[in-house]
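Asker: Got a predicted model here, sequence first, then my questions.
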Amino acid sequence: MLKPHLLTHRSIIAKAVTTSMMALALSACSPADTQVNTSAQVVNVAPGTPGTEPTWAFSGKTGIGTSYEPYVNGHYQDTAANPVSKVWFSIAQGVLTETMFGLIHNAQLKELQFIISGKGFVDTEKNNTISTIEYLDTDDMGRPLSLAYKVINKDVEGKYQIEKHIFTDPDRSSLMMKVTFTAFEAGITPHLYVNPHIDNSGANDIASVEGQSLVAYTSDTNSTVMTVKTNVDFVAASAGFVGISDGIVDLQDNGKLDYHYQTTSDTNQGGNVALTAQYPTLTNANDSLSFNLVIGFGKDKASSLATTQATLDAGYDAVKQAYLGDDKHLGWKDYLASLKPLNDMITNTTDNGKLLYASALVLKAQEDKTHAGALIASLSNPWGDTVSAKVGSTGYKAVWPRDFYQCAMAFLAMGDTQTPKVAFEYLKQVQVQQQTPGFAGTPGWFLQKTHVDGEIEWVGVQLDQTAMPIMLGWKLWQAGVLSDAEITQWYNDMLKPAANFLVKGGKVKLDWNDTKITPPSTQQERWEEQAGFSPSTTAAVIAGLVAASDIGALAKDEQAPEYADLARKLQRQLETTMVTTTGLLGQTDSKGKAAPYYVRISPNGNPNNTDKLIDNNGKPGLDQRMILDGGFLELVRYGVVNAQDPVIKNSVMLIDNQGLEDNLRVKYEFTAKDGSKVPGYRRYGNDGYGEDTVTGLSYAEKGDTENQRGRVWPFFTGERGHYELALAKANDTLTPDTKKVLINTYVQGMETFANQGLMLPEQAWDGVGNATRYNYKLGQGTNSATPLAWTHAEYVKLVRSMTDEQVWDFYPVVQQTLAK
């Protein structure tokens, strides 16, 4: 609705326009440059540089998409005969959000939405409508067949409706959106509003209106160019600076686009800009307006416009069908059809396989198409709408070998053998070698976080991320994806150096990181925060060493038995380095002796003393014995420890203690669609990676605070489900009835956390503290990161495990080797 408090911006615009027009007159510009009519003023350059501080969009995506592209000999080959569309998009709060072109992290757009004016009101689509989302292409059971979406946004007061169909063009680097406006009262005027963030920043953009095209680029000579065009002409259009002279500010006083700025700069000066275009007014109630909108990308204006126009000319039906798959294009339906195990896996879900199909699509969509096999963590920037976009940031659109492993194993679980093989081969790019720029020390470990092109971003040493490539290689070899000859070559080239680092560690010097690693003590555990002896890290280290020993035997490596010997030694040391017998949380016997349990991490390998964890995410470090973390379940998953182990069972009992104070409590309960209670788990007690419980501010929105709180992570429901399956197998209690209970509890539990677009989040609201500006409901995904690839991967693996009645990530060779 009208917002009178924003009228102050009108005076800023008017003053700036007067100044601008005076300058134009003094410089003897032609009358056309300052053409004024009774309804609007046409001015060449918009005032208000650089605009307000740019941010990214809301991170709780309800949809993501890109075109499916088949490999050619393990690569993406972009040729005239086989064009590769390198465009990815996301949807949140009912509108198109970050849209990437080129590399998967290279955002070009923050947001595209509509502004709607009518009698006595001006609405923004994002803030004034109720949004629903569904898949355009589904099978008879409602399972999605492609990442094409129908979004319907209805005005909260019932005055209009906007329907949008969104997907990309497989033949070009462009996105298509079919838009239908329906007015339910007379006098509704739609306006398109585009906020570019070209080449992964929102502070250096230039916007211009060029005929019937909206164009954005940066001041850099190598800038990407984005063009927006529709097949219905604009009535008027304007470029401006966000919050100062953009279309939202212009429209809010009288519902009219009074100023038609042609560009935001004639001196190559960038800022936070927006483009606004007015469409014909829907004069009568029940009038409608439909048009196709295309966003095209290129390395210059000519190629960007040509791409945009070509997609418009191709038309909605042809582009949508190519996206799905037709006689000339392998599309998403063809990819799904290639995943043969899905047919059996569907029967082990509680939603007829809807989330399973969506997960398959989402996982494949989050792979770069320049660097084949580069699997990212999430197509989002955590808490993006409170994070500055002045400087480029990959957010979660980057490679972590740990998340990478989870995804590769999920591809294998659903029958895709190509992607995990290509992904495994990609890993060599992110392994530290002597020639790694700026590195000195012991090579063989894998970088903490990199861009998809291998550019180094974070440089902490995480031993699980060095073990997991070995584990993945072993799994691919056992599955027949890698031959004996291939795995032998990879062992010598990549896996043996990694195994050697797991054995001896060594000195590391790269960027800020100048340290010595002494395994199994890790510089960072899987949450990238603490140093010491970690159960989850050590589980991977042991599994990695055993896998290396097995592959090494094939390769006739004389050192191979040493890896197995060390694995057995580390297993024997688990309880002395990571299990406390002087715990502060467990029950005690009649002599006051505490039941033993796994700590989250022991800084110095002495879990019975008062060592504190380091302060992190605003939280002061507590005594190591106070912090519970379900990571010890990885010991069971990989075959290091039996599910019936009494220390494991004691630790599980503590994780399940819902009587702990909220800061230390890990387990929470949620209501599934059948009305039953399903479990959710936080990462660990005293977790500060989340919203402030008092102010409701996003994580670190105004700096870290002690009241920040990490919420429930849905993939832990899957990890627990894997443990309970292993326990039932160990107890010999797995029957059709008990299996059904496991599926209803853990598979359905994960399905409970999916949003309407079937996206699974990193974190879900646990109901503790201020529900934030978004008024989160219990179990709803937060603004941290959705979809999280790891969560989707864990769901796929859990369903496969239930189907096979065997934990998918289990390593029989680990169990066998450690038993010797």
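Answerer: Perfect, I can see it now.
Asker: switch to C-alpha atoms for all contacts and neighbour counts from now on
Answerer: OK.
Asker: Could you give the number of residues near the closest residue to residue 98 other than its chain neighbours?
Answerer: Closest residue in space to residue 98, ignoring its immediate chain neighbours: residue 110 at 4.6 Å, by Cα to Cα, 6 or more residues apart in numbering. Residues contacting residue 110 under the criterion other Cα atoms under 10 Å number 27.
Asker: same question, residue 393
Answerer: Close neighbours of residue 393, defined as other Cα under 10 Å, add up to 18.
Asker: picking up where we left off before, what helices or strands is the helix or strand encompassing the residue nearest to residue 98 leaning on?
Answerer: If you go by DSSP states H and E, residue 110 is part of strand 107-118. If you count contacts as 3 or more Cα pairs under 8 Å, 6 or more residues apart in numbering; DSSP states H and E, strand 107-118 packs onto strand 95-101, strand 121-124, helix 125-128, strand 189-196.
Asker: Distance check, the closest residue to residue 300 other than its chain neighbours against residue 208.
Answerer: Leaving aside its chain neighbours, residue 300 sits nearest to residue 225 (5.6 Å; criterion: Cα to Cα, 6+ apart). Distance, residue 225 to residue 208, by Cα to Cα, to the nearest Å: 11 Å.
Asker: what does residue 560 give?
Answerer: Distance of residue 560 to residue 208, given as Cα to Cα: 64 Å.
Asker: Nearest residue to residue 196 in space, please, no chain neighbours.
Answerer: Nearest one to residue 196, counting by Cα to Cα, 6+ apart, is residue 109 at 4.2 Å.
Asker: need the contact list for that neighbour.
Answerer: By Cα atoms under 8 Å, 6 or more residues apart in numbering, the contact set of residue 109 is 97, 98, 99, 100, 194, 195, 196, 197, 198.
Asker: burial of residue 528, as a residue count?
Answerer: 12.
Asker: State whether it is indeed within a strand.
Answerer: No: assessed with DSSP: H, G, I helix; E, B strand; the rest coil, residue 528 is coil; it does not lie in a strand.
Asker: Please look at residue 429 and residue 452 and confirm they touch.
Answerer: No: judged on Cα atoms under 8 Å, residue 429 makes no contact with residue 452 at a distance of 9.3 Å.
Asker: Look at these two and report which has more neighbours.
Answerer: Applying other Cα under 10 Å to residue 429 and residue 452 shows that residue 452 carries more neighbours, namely 28 against 18.
Asker: wait, what's in contact with the closest residue to that one other than its chain neighbours?
Answerer: Nearest non-adjacent residue to residue 452, counting by Cα to Cα, 6+ apart: residue 374, 5.6 Å away. Residue 374 makes contacts with 367, 368, 399, 423, 426, 452, as judged by Cα under 8 Å, 6+ apart.
Asker: Presented hereafter is structure B, for comparison with structure A:
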Amino acid sequence: MIPTFQLIGDEHAAPGGAGLPPTWSSSDKDFVTTSLGPARVWVTLGHGMLNEVYWPSTGQPQLRDLGFYLVGDSGWVDLPRERHYDLSSPAPAVPLPTVRHRPPPGFTGPAYDLTLEVLPDPLRDALLIRFELRGPYRLVLITSPHLDASTPENVAWVDGALFAHQHRHVLCVTADVPLTHASAGVVGTSDGWQDLRAHGQLTWAYTKAGPGNVALSAQLDAASGTVALGFSNTARGAWTLARSSLAEGPDAARRACTQAWTDWAAPPHVPAPGPALGGLAQFSAAVLKMHEDRTYPGAVVASLSTPWGNHTGTLGGYHLVWPRDTTLAAFALIAADQLDDARRILARFIATQQEDGHWPQNNYPSGDPYWTGLQLDETAFPVLLAAKLREVGSAEVTGTAEMVRAALRFVARTGPTSDQDRWEENPGVNPFTVAVAVAALVAGSAWLPPTERDAALRLADEWNERLDSWCYVTGTPLAAQLGVDGYYVRLAPPQAEGGLSGQVLLRNRLGETVPASALVSLDFSYLPRLGLRAPTDPRVQDTTRVVDHVLRVDTPAGPLYRRYNGDGYGESDDGRPYDGSGRGRPWPLLSGERGHLALQAGEDPLPYLETIARCASPGGLLPEQVWDGPALPQWGLTPGRPSGSAMPLVWAHAEYLKLLIALSSGHPAELLATVEDRYATPRPAPEWRWRNETPCAALPAGRTLTIESPVPFTLHLGWDAWQGAHDRDATPDPFGLWVVTLPLEELATHRVLNFTRRFESGWEGTDHAVTLNGTDPA
């Protein structure tokens, strides 16, 4: 039957109003797949069925799920709930999944064997599902479209095929076998699952449902065949894509996809310490590639999932581009010899940079901001990517120099503090953020004109030298307990909130706070990773001991690590999904960070790789978090296995791939020769800069002192209790700040500098004092 491509009247409309509030699928995924052709469809699988399908970009989920059910004379089988299946693919780097469902142990009905092969069409915005059913059953499909998911106002109808639309987003579901008992329903009232539950088979024949949360159902009247999904801006277009994909058939799609993925995977030289670890590394590279958009090449989303998605209708999820996650994925791709992919990522950074030089906290693949928070490391990371491409000999992407200069000016103007740390929760000075910023200032200085280059290098040296005064503590109860001199903390709050003496708000723990001096994390691991500290540095080794004591969690998968002590981003202890508060669980990627520390210290990182691998889903996906409490079958939570957090997490796959390659190369992928060479030996900074956010109470000998502000000012200064008080006007520096620099010869003749500042709005109202030629007690 050829559709009319017109919306049908309401005479056979499904009851139920708008339906239940919409949610997404569980983030407990099995697999992700996409083609490498011009088509723009991305597919996720979970519990043996299709979960979210994205079109026309990785930032736009259009389908909640598509499940299969068996109808027999003695009852029906709910396969998505049985969850007893095997998963396979042609090769680790050829992500074309085949799912085989068979009865679980103790099943009392007739036996069945259902094979589903999921094949994205490489040429069309279409998806094929080849099925073969053995057993005394008929096959039913039920799908829940969430088209244009900003609002749950989908309309579904039956007209020679199954259709749904919202605005200019249309889905068509058809097959090369007859679709019978087709119906459009409202979720929770008149959908196909409710029909099966009530009658044991499909009986309803509603021709239209919605607007609201809708579903489509039909019976496939054959034991084998192919289902097609087409996506377009019109009903006719979606039908055309689906039917033409069926006409060419699943074999053609399989051949083309297999060839394209095989060709893409040919260049990487991924070492294989064993088949399982090597296979996961090859698949991890493919996962990174699958998360790149084709409507907007170079956009790599953090995850094709929504954490705890089956309990929320949140649009954003993790299918957004975070500059940090994307850059770390690019480093992994470079390590795997996929330079073209990394170059596209850099090109998109050039296109999406904000006018002042920074990038927003995250954005859609199109570049439109979603969350607009400011994280300094996310401005510095693209500079490191540009420097890495230069270091490996890749031709420069047009616009790189301008991008780097704008980014470094922003870093220099606003650092070393950041409104948010890498966990997107707290302001202050963070070892991870400062490490990335320092490395960017050094590695990116090659693109700066001479005056700015010298200023950037002096600033990098200062931040690197002063980092310990900002983020390293000694003499704490925790240090005494573990017998170490001190350790790097997760972050120091802003000076106005007490710095290292202040409290840190735990964002997901209902207002709880913890002393900054007692809060630890693996954030310090990027100090040796980027070459700012030696792996054998006692401060690094002592902090590693502290982290192993405070954050390490032994699970059936192996030793894993929490983000920081007191973390609340995770399920509650009783298994309830994260709802704004909870308890943070171990992150496999942090075992990768711990493994990098081991590698650089001359230890064997293989156990950490094996631990990460044991956290993977049946299809090889790595989760954001792993459950570490007692088994809670009612919530699907098993110790050492993925929790309800995001899966797959691109960052985790990138960290695993980089560590495995580093096992062979002997050094981290992020380590740049220019940075490593500069800080191979201690390098005293020639200049310290006094900022409101990072003042200094004492200035060591041999440093000039620069007083600065983002706006013009007059410096009123005197020496040794305001002797010789006078004024000096600030002048602009290369980064757009206003500064007064006091030279060595002037500072050397005094013991204390006294100063205050007058702005256009008046005096700042505070007198400052800096002890000269001493040490900084802060």
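Answerer: Ah, there it is. Fair warning: this is a prediction, and the values are worked out from it, not measured in the lab.
Asker: Could you get me the TM-score between them?
Answerer: For this chain pair, the superposition-based TM-score is 0.83 by TM-score structural alignment, normalised by the length of the second structure; 668 aligned residues with a Cα RMSD of 2.1 Å.
Asker: quick one on the thing from earlier: residue 562 of the second structure versus the equivalent of the residue nearest to residue 98 of the first structure over in the second structure, what's the distance?
Answerer: Matched to the second structure by TM-score structural alignment, residue 110 of the first structure sits across from residue 64. Applying Cα to Cα, the value for residue 64 of the second structure to residue 562 of the second structure is 31 Å.
Asker: check contacts around residue 326 of the second structure.
Answerer: Neighbouring residues of residue 326 of the second structure by Cα under 8 Å, 6+ apart: 299, 300, 301, 302, 345, 651.
Asker: Looking at the first structure, name the residue matched to it.
Answerer: By TM-score structural alignment, residue 326 of the second structure lines up with residue 404.
Asker: again with residue 267 of the second structure
Answerer: Using TM-score structural alignment, residue 267 of the second structure pairs with residue 338 in the first structure.
Asker: burial count for that match?
Answerer: For residue 338 of the first structure, the neighbour count with other Cα under 10 Å is 12.
Asker: Excluding chain neighbours, give the residue nearest to the counterpart of residue 159 of the second structure in the first structure in space.
Answerer: The alignment partner of residue 159 of the second structure in the first structure, by TM-score structural alignment, is residue 210. Residue nearest to residue 210 of the first structure in three dimensions, not counting chain neighbours: residue 262, with 7.6 Å by Cα to Cα, 6+ apart.
Asker: Identify the residue of the second structure aligned to residue 595 of the first structure.
Answerer: Residue 595 of the first structure maps onto residue 485 in the second structure, by TM-score structural alignment.
Asker: My error: substitute residue 490 of the first structure in the last question.
Answerer: So, by TM-score structural alignment, residue 490 of the first structure is matched to residue 400.
Asker: Quick check: that match touching residue 386?
Answerer: Yes: using Cα under 8 Å, residue 400 of the second structure is in contact with residue 386, at 7.0 Å.
Asker: between those two, who's got more neighbours?
Answerer: Remark: of residue 400 of the second structure and residue 386, residue 386 carries more neighbours, 26 against 18, as counted by other Cα under 10 Å.
Asker: What residue in the first structure is paired with the more buried one?
Answerer: Under TM-score structural alignment, residue 386 of the second structure pairs with residue 473 in the first structure.
Asker: Quick one: residues contacting its match.
Answerer: Taking Cα under 8 Å, 6+ apart, one finds 424, 482, 487 in contact with residue 473 of the first structure.
Asker: Ranking by neighbours, what's the top pick from the residues you listed?
Answerer: Neighbour-wise, the contacts of residue 473 of the first structure (other Cα under 10 Å) top out at residue 487, 23 neighbours.
Asker: Can you point out the helix or strand that includes it?
Answerer: Assignment of secondary structure by DSSP H and E places residue 487 of the first structure within helix 484-490.
Asker: Show me what that helix is packed up against.
Answerer: Checking 3+ Cα pairs under 8 Å, 6+ apart, helix 484-490 of the first structure ends up next to helix 463-478, helix 535-554.
Asker: can I get those in a markdown table with distance to residue 48 of the first structure?
Answerer: Listed next are those as a markdown table, based on distance: least, Cα to Cα, whole Å:
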| stretch | distance to residue 48 of the first structure |
| --- | --- |
| helix 463-478 | 47 |
| helix 535-554 | 52 |
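Asker: For residue 803 of the first structure, which of those helices is the nearest?
Answerer: helix 463-478 (18.4 Å; Cα to Cα).
Asker: residues contacting the counterpart of residue 234 of the first structure in the second structure?
Answerer: Using TM-score structural alignment, the equivalent of residue 234 of the first structure in the second structure is residue 179. Neighbour list for residue 179 of the second structure: 161, 218, 219, 220, 221 [criterion: Cα under 8 Å, 6+ apart].
Asker: top of the residues you listed by neighbour count?
Answerer: residue 218 (26 neighbours).
Asker: Could you find the closest non-adjacent residue to the aligned partner of that one in the first structure?
Answerer: Using TM-score structural alignment, the equivalent of residue 218 of the second structure in the first structure is residue 277. In space, not counting the residues next to it along the chain, residue 277 of the first structure is nearest to residue 237; the distance is 4.1 Å by Cα to Cα, 6+ apart.
Asker: Confirm that that neighbour lies within a strand, as I assumed.
Answerer: Yes: Residue 237 of the first structure: assigned to a strand according to three-state DSSP.
Asker: about what we covered before: please identify the most buried of the helices and strands packed on strand 107-118 of the first structure.
Answerer: Here the criterion is mean neighbour count by mean count of other Cα atoms under 10 Å, and of those the winner is strand 95-101, at a mean of 26.
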